[in-house]
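K.L.:
What follows is a predicted protein model with its sequence.
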Amino acid sequence: MAANALTPGIVAGRLTPEDYARNFADLHPRLDAHEARVEADRCYFCHDAPCITACPTSIDIPLFIRQIATGTPEAAAATIFDQNILGGMCARVCPTETLCEEACVREAAEGKPVKIGQLQRYATDTLMAAGGHPFTRAAPTGRRVAVVGAGPAGLACAHRLAMKGHEVVIFDARPKPGGLNEFGIAAYKTPDGFAQAEVAWLLEIGGIALRAGTALGRELTLEALRAEYDAIFLGIGLGGVNALGAPGEEKEGVEDATGFIAELRQAGDLRALPVGRDVVVIGGGMTAIDAAVQAKLLGALNVTLVYRRGRARMNASRYEQDLAASKGVRIITNASPVAVHGNGAVREIEFEYTDDDLRPTGERFRLAADQVLRAIGQRLAGADLPEREGGKIRVSGAGRTSLARVWAGGDCAAGGDDLTVTAVAEGRDAAEDIHAMLMAEG
């Protein structure tokens, strides 16, 4: 967001170049070979490993850790990529503390799980740095599949279909691929252009054409795609952002957290990115946490995250909540916005305390704010779509929609939990179902 006369508190260059470099450095630098071997040796290699069950992509975690322990990280990476082709990104952004690591036997016994996420990153980074692609395409099938959306679900679907020998065309509305991984995740989780490097590596499988800047409902219609392609996968994410529903939210300085994060991720020079002095973020999910932490890292003096329910109901994990607090973000719970105050631009935002059932208590307070970031959920945008359920595309089985030969997965599909790793699993499983259908037809 560019500063203007109405928002004098939103300015760029609050910190020194050294501060920006330090603040946005890699959150968890990769393990070296010795550290990885030592950590891998902590694994019990459970026969009925609960960590596998807890992983949405069902990676054979004990196997890949054993491969690291025996000095073959490239083999470990192949084990990971066989189930999760975006295993490098997932190692960086997955809430492992509430998935595989929470299920780890050492977590239950000692309160100190095996560092599965960091071991996964070590293995996948090692293979990707070595060059080459661990998979090869099957013989061409002559079938063509359209994938709409180049986010985690679409990329996973496209890769699996290409590996099976199908020709795939990925359409994406943005100027570059990656979806959430490129535009919606905190910069300190995926620095040094990793998202684009991972896409380029994934496309080495061959058989995938990418058409950026092409959106469903703008340059494309579902009807035309169904006429041209043998199957379609929709991984379009959620384009709309929910409103606060509070008087005054149209004032200058009130913006969507998703736009704030996307602008930061695409910024060539963080010193040129303006941020407020007093920033208020409204929401309790990962987008809210990422926006709040990055506002603080950009130099905001006061950053407050306000969530309408209690801490236990926040979608962001306790680890992420603690990370925000460690960076100086103040977290207020059980409060909902009721009004945005200011003459043209926001100056204060007023809240009312609520109980966990969102019943107002009658007690109100105000926070000074020159920048307010909305992170209260997104919604599916677009009319030319299959039947919906709960505001998302209704799916059955491995992503089948109400329309023949049309599948969906990721955030746009009903029933998911809005995680990168879940989107990958849904894209992969839809690809297997598409392949089975196409091959059954002969």
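P.N.:
The structure has been received and is ready for your questions.
K.L.:
drop to CA atoms for contacts and neighbour counts, all remaining ones
P.N.:
OK.
K.L.:
how about the closest residue to I332 other than its chain neighbours, what does it touch?
P.N.:
Closest residue to I332 in three dimensions, ignoring its sequence neighbours and counting by C-alpha to C-alpha, 6 or more residues apart in numbering: V306, at 4.8 Å. Neighbouring residues of V306 by C-alpha atoms under 8 Å, 6 or more residues apart in numbering: V280, V281, I282, G283, G284, I331, I332, T333, N334, A335, S336.
K.L.:
Surely the first one is within a helix?
P.N.:
No. If the criterion is DSSP: H, G, I helix; E, B strand; the rest coil, then V280 is strand and not within a helix.
K.L.:
for the chain, what's the longest strand?
P.N.:
Secondary structure of the chain per DSSP state E: the longest strand is strand 360-368.
K.L.:
Packing partners of the next helix-or-strand element following that strand?
P.N.:
The helix or strand immediately downstream of strand 360-368 is strand 371-374, counting by DSSP states H and E. In terms of contacts (3 or more C-alpha pairs under 8 Å, 6 or more residues apart in numbering; DSSP states H and E), strand 371-374 is packed against strand 254-256, helix 257-266, strand 278-282.
K.L.:
for comparison:
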Amino acid sequence: MAEFSTPTTEQQFAENFAQLKPVMNRTEALYESSRCLFCFDAPCIKACPSGIDIPQFIRQINSGNDTGAARTIYAANYFGNVCGKVCPTEVLCEGACVYNLQEVKPIEIGRLQSFATTKVIKSGEKLFGPGVANGKSVAVIGAGPAGISAACELRSLGYEVDVFEAKAQPSGLTIYGVAPYKITNEETLAEMAYLQSQFGYNVHFNSAISSRNELAKLEEKYGAIFLGIGLGKTNELGLPGENKINCTGAVEFISELRQHHHEVVVGRKVIVLGGGNTAMDAASESSRLGADHVILAYRRGKEEMGAYDFEYDLAKGVGVKGLFNVAPIEIMGNSCVSGVKFIRTATTDGKVHEIAGSEFIEPCDMVIKATGQAKQTEFLSLIPGLALDGKGRITANAHTGQTTNPQYFASGDAWNGGAEVVNATAEAKLTARGIHAYLSK
């Protein structure tokens, strides 16, 4: 029995995918901000990868200075509104809140952050602007969290910035890969428009940089090039039957969902392969789209999953069932998916091994592979002298973001291998300063 009815209208979709962290009203924000203890040496600041002065902006909200609160947030994190909603605050700032030590509900830092930034975005109030022009220019490849954050910081330092984005909209996985119940398209695009109006960088959409000739033109025109390309498509598993109809990657599935909402159709019984946060999102989304049964299948035990506990709890809360210690060996069916053949596994000394003779078939009519994203090594091989590590990640200086080709700099998932939005924004800001030091010599 489905937990949700299949949405057929935009209104029904919005109801099924109701926001987990709805924006507070003024009364809620005043009450919640009044609970903050304004700790000296606050652990919440240390837990935030972008180092937002959290007690400061909460105090500003409590005193009625919402604009000042937004300025405090954006001074540290250009994706302040997005991060207030999509960050795993439960394990970062809110997870570090001292109230946890007293078994008291931690301050809702993420929602307070969204409250202040939403208000200033709607007002359009000017908080920042470009620095004095220095006559130099930088190209940014990719308009995701890393690319846009780098563009903002570089503009503040006086550089002309051109952002080249392969897709039709900015913000990368924030709009193409985050579950709709975490943030809406409208909220994401509103922040992107606000940032561009503040800093005045140029974005060229539907402008993929994919050839050596195109890179050479950028190298000739710009003093430095920032790589904010993120990761690629879902990894192939190499399983027989993987190309059958209704076997898709989680990244592709979520992207389609974010763009087409209730028009996306799921199977009646969906099996999601994987144990990370993306797998939890894909499973929860399938349930919210009206699937009768959703099974999360993982090759290790439940306690070994890479997903945050709260993400798994969220999936369970909408009816998702877990199937652990199983490894897929074949996608069954003729032209369309009819099931998955699994073999049971066991973990010994941290290593997974299959149990001979334990194969079984779990029927289903849709398979979603949440098995990680491929590195964009083919594109990166077009850049002379650019070194990658053994996992296909860009090798770059941890303090400046400069790669082994000194004209190129990098941040975000292409560098760190896949982390949170807040990590990408924090890294990109640091890297922008690295570019500034390089071009100021």
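P.N.:
It's in. None of the values given here were measured: they were computed from a predicted structure.
K.L.:
if we can go back for a sec, looking at the contacts of V306 of the first structure, point me to the pair that's furthest apart.
P.N.:
Farthest-apart pair in the contacts of V306 of the first structure is V280 and N334; separation 14.9 Å (C-alpha to C-alpha).
K.L.:
got the contact list for I282 of the first structure?
P.N.:
Counting by C-alpha under 8 Å, 6+ apart, the residues that I282 of the first structure touches are A288, L305, V306, Y307, V372, L373, R374, A375, I376.
K.L.:
Closest one to A345 of the first structure out of the residues you listed, please.
P.N.:
The nearest member of the contacts of I282 of the first structure to A345 of the first structure, counting by C-alpha to C-alpha, is V372 at 10.5 Å.
K.L.:
Can you tell me how far the alignment partner in the second structure of the closest one is from G317 of the second structure?
P.N.:
Matched by TM-score structural alignment, V372 of the first structure corresponds to V367 in the second structure. For V367 of the second structure, the distance to G317 of the second structure equals 21 Å [C-alpha to C-alpha, to the nearest Å].
K.L.:
just to revisit the earlier point, out of the helices and strands packed on strand 371-374 of the first structure, which is the most enclosed?
P.N.:
Most buried of these, by mean neighbour count (mean count of other C-alpha atoms under 10 Å): strand 278-282, with a mean of 28.
K.L.:
And whichever helix or strand comes after it, what does it pack against?
P.N.:
Sequence-wise, the next helix or strand downstream of strand 278-282 of the first structure (DSSP H and E) is helix 286-297. Judged by 3+ C-alpha pairs under 8 Å, 6+ apart, the packing partners of helix 286-297 of the first structure are helix 257-266, strand 278-282, strand 302-306, helix 318-326.
K.L.:
re the thing from before, hang on, the match of V372 of the first structure packs against V337?
P.N.:
Yes. At 7.3 Å, V367 of the second structure counts as touching V337 under the criterion of C-alpha atoms under 8 Å.
K.L.:
Those two: which has the busier surroundings?
P.N.:
Of the pair V367 of the second structure and V337, V367 is the one with more neighbours under other C-alpha atoms under 10 Å, namely 28 against 22.
K.L.:
Against I271 of the second structure, how distant is that one?
P.N.:
Noted for V367 of the second structure: a distance of 5 Å to I271 of the second structure, by C-alpha to C-alpha.
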